[in-house]
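**Q** Got a predicted structure plus its sequence, pasted below:
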Amino acid sequence: MSPPPPEATALNRPITIDFISDVICPWCYVGFRALVTACVTQGNIPTHLAMRPFELDPTTPKEGADRRARLLAKFGGDEARLKEISQALVDAGLQVGIAFNFDAIKTTPNTRDCHRLMRWARSAGVEVECAEALFQAYHVEGEDLSQATTLVSIARGLGMDGDLVARLLASDADVAPVEQELEIAQRMGVTGVPTVLFNQSFAVVGAQGVDTFVAALNRARVEQAAAPEAAAPGNS
């Protein structure tokens, strides 16, 4: 049997998507939902989505910090400005089916353990589901993601071994690999999230709409299909 033509092989190969984000970033949740919707809409384009870590504030203590106090400090105590930004987020969230409930969020967590959990979820085959669960738990349900018990509960809800996750969280397991990925994002010049890489070829930055991500998926597929032809002997 002869091998399939290079174009067919390229079209069948999944588009790799690296979604660089932090779970406490509301715009990341909006962008994540829009991207997932785009992938579903373009069901004829195979994709592989991987969540990559970013920390909005690595100085946040492990036990977390008071969210409202931090936000007011960030905006110079301007309550009106904070309310305006929150409403813009609420409106954007509704467009992709997210019911943001910022009043329920009391604690801004250090998200290093969240990124470790997503890494373990990747091994369990539920990485994307874990990202959705963490986003939902924080932004809609107001769960405290600085608590190991919260993360273990989320893991169990995904069918993961909760006892194992509890033991891993209590250790330094996978701290170094997460730190390495954070350093990679920094070396790449990522300063804002979400940043979404398609086939490690081009990036879409920010919480873009579904149409933008659909266009990116189609661009990635066209470039991927053209690559073997461009590399073939006799082509320049």
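**A** Cool, got the structure.
**Q** When you work out contacts or count neighbours from here on, use the C-alpha atoms and nothing else.
**A** Fine.
**Q** show me the contacts for Ala137.
**A** When the contact criterion is Cα atoms under 8 Å, 6 or more residues apart in numbering, the partners of Ala137 are Glu143.
**Q** ugh, wrong one, Thr47
**A** Thr47 makes contacts with 14-17, 39, as judged by Cα under 8 Å, 6+ apart.
**Q** Now, those residues that are in helices?
**A** Filtering these for membership in helices, criterion DSSP state H, returns Cys39.
**Q** any chance of the contacts of Thr47 in TSV, plus neighbour count and distance to Gln147?
**A** Conversion of those to TSV gives the following (neighbours: other Cα atoms under 10 Å; distance: Cα to Cα, whole Å):
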residue	neighbour count	distance to Gln147
Pro14	15	36
Ile15	21	35
Thr16	18	32
Ile17	21	29
Cys39	20	32
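**Q** Between the contacts of Thr47, which sits nearest Ala185?
**A** Using Cα to Cα, Ile17 is the member of the contacts of Thr47 that lies nearest Ala185, at 14.4 Å.
**Q** Quick check: the closest one touching Ser201?
**A** No: here Ile17 does not reach Ser201: they are 10.0 Å apart, not a contact under Cα atoms under 8 Å.
**Q** Put this next to the first one:
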Amino acid sequence: MKKLRIDILSDVVCPWCFIGYTRLEKVLGQLSADKQLQPEIHWHPFELNPTLPAGGEILNQHLQTKYQMTAKQRRQSQQKLTELGNELGIDFQFTADMRIYNTRKAHQLMMWAARSQQQTSFQKALFLAYFQEGKAMDDTDILLDIAVAQGLDRRDCQRVLADPGWSSAVVQTEQQWLEAGIQAVPAMIIEQHILLCGARPITELHQTIDGLADTLPSLH
């Protein structure tokens, strides 16, 4: 077997992050057996909207204010995302009353989940809860329920959310990535030296990882 490290910067309310990871997952499913790969995925925080107040705001209003998107542009963008999602088995549910949230708490729990190697299952559950079920990503009880369903301990998670040190850790980690030149997500860093920005096509991911696999040392 060959260990393959992949670092992913993302935000749970970023639809392109959901698409980008799902494409990667499919490629890894294709290549892991053929190339004897043992993927190690490490998730890192990147808040798109760290200043949003509790309860967030209506997504369409947010897109209009932050990105100056017209109603037509929003519809076209969400239709494109829906179509791309359908190709991957993602059922995006963009509704008129869909909200976007501050995700600091989710990132605190994501950092904690690294200790028990449960980041990826937790991240996928968050994506599904937000984009398919419309769950509030800043609601403590909702986040705790999702975490527990993925095998995390509720009391540990409660302590993480109550500890300002974990909130500071998220901010400090994000600042380090910004200083390293990461300005948008998703961003994937493969084997700590290949940077892929944006939701890359499956063919590109396949070619990149396939070519790299032959250079990796075997585990003994």
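**A** That came through, no problem. Please read these numbers as outputs of a predicted model, since none were measured by experiment.
**Q** Drop the TM-score for these two in here.
**A** Their TM-score after superposition, calculated using TM-score structural alignment, normalised by the length of structure 2, is reported as 0.90; 215 aligned residues with a Cα RMSD of 1.9 Å.
**Q** What does Ala148 of structure 1 correspond to in structure 2?
**A** With the correspondence set by TM-score structural alignment, Ala148 of structure 1 lines up against Thr140 in structure 2.
**Q** What are the neighbouring residues in contact with that match?
**A** With the criterion set at Cα under 8 Å, 6+ apart, Thr140 of structure 2 makes contact with Lys105.
**Q** neighbours of Ala131 of structure 1, just the number please.
**A** Counted with other Cα atoms under 10 Å, the burial measure for Ala131 of structure 1 works out to 23 neighbours.
**Q** ditto for Lys83 of structure 1
**A** Residues lying near Lys83 of structure 1 (other Cα under 10 Å) number 11.
**Q** For structure 1, just list every one of the strands.
**A** 15-21, 47-53, 65-66, 107-108, 195-198, 202-205 (DSSP state E).
**Q** In JSON lines: the ones you listed, plus distance to Gly159 of structure 1.
**A** Written out in JSON lines, the entries for the strands of structure 1 read as follows (distance: least, Cα to Cα, whole Å):
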{"stretch": "strand 15-21", "distance to Gly159 of structure 1": "23"}
{"stretch": "strand 47-53", "distance to Gly159 of structure 1": "19"}
{"stretch": "strand 65-66", "distance to Gly159 of structure 1": "30"}
{"stretch": "strand 107-108", "distance to Gly159 of structure 1": "26"}
{"stretch": "strand 195-198", "distance to Gly159 of structure 1": "27"}
{"stretch": "strand 202-205", "distance to Gly159 of structure 1": "32"}
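**Q** Any idea which of these gets closest to Glu7 of structure 1?
**A** Using Cα to Cα as the measure, strand 15-21 is the one of the strands of structure 1 that comes nearest Glu7 of structure 1, at 14.1 Å.
**Q** what's that closest one packed up against?
**A** In this structure, strand 15-21 of structure 1 packs against strand 47-53, strand 195-198, helix 210-231, with contacts taken as 3 or more Cα pairs under 8 Å, 6 or more residues apart in numbering; DSSP states H and E.
**Q** Repeat the analysis, applying 10 Å as the threshold.
**A** helix 26-41, strand 47-53, helix 175-187, strand 195-198, strand 202-205, helix 210-231 (3 or more Cα pairs under 10 Å, 6 or more residues apart in numbering; DSSP states H and E).
**Q** and the ones you listed as a markdown table, adding distance to Glu143 of structure 1?
**A** As requested, those are exported to a markdown table (distance: least, Cα to Cα, whole Å):
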| stretch | distance to Glu143 of structure 1 |
| --- | --- |
| helix 26-41 | 14 |
| strand 47-53 | 20 |
| helix 175-187 | 23 |
| strand 195-198 | 25 |
| strand 202-205 | 27 |
| helix 210-231 | 27 |
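**Q** out of those, which comes closest to Lys74 of structure 1?
**A** Proximity of these to Lys74 of structure 1 was assessed by Cα to Cα; the nearest stretch is helix 26-41, lying at 15.8 Å.
**Q** The closest one aligns to what range in structure 2?
**A** Counting by TM-score structural alignment, helix 26-41 of structure 1 lines up with residues 15-30 of structure 2.
**Q** Can you give me the buried ones in the matching stretch?
**A** Buried positions in stretch 15-30 of structure 2, judged by neighbour count with 16 or more other Cα atoms under 10 Å: 15-24, 27-28.
**Q** what range in structure 2 matches stretch 127-138 of structure 1?
**A** Per TM-score structural alignment, the counterpart of stretch 127-138 of structure 1 in structure 2 is residues 119-130.
**Q** buried ones in the matching stretch?
**A** Burial within stretch 119-130 of structure 2, assessed by neighbour count using 16+ other Cα under 10 Å, is assigned to 119-120, 122-123, 125-130.
**Q** Around His107 of structure 2, count how many other residues there are.
**A** A count of neighbours around His107 of structure 2, defined by other Cα under 10 Å, yields 26.
**Q** now swap in Ala184 of structure 2 and tell me
**A** 15.
**Q** Give me the aligned partner of it over in structure 1.
**A** With TM-score structural alignment as the criterion, Ala184 of structure 2 matches Gly192.
**Q** Check the mean deviation of the match of helix 26-41 of structure 1 from structure 1.
**A** Stretch 15-30 of structure 2 differs from its equivalent in structure 1 by a mean of 0.6 Å after superposition (mean Cα distance after the TM-score superposition for structure 1).
**Q** these two touch, right, Leu212 of structure 2 and Leu4?
**A** Yes: when contacts are counted by Cα atoms under 10 Å, Leu212 of structure 2 is listed as touching Leu4 (9.1 Å).
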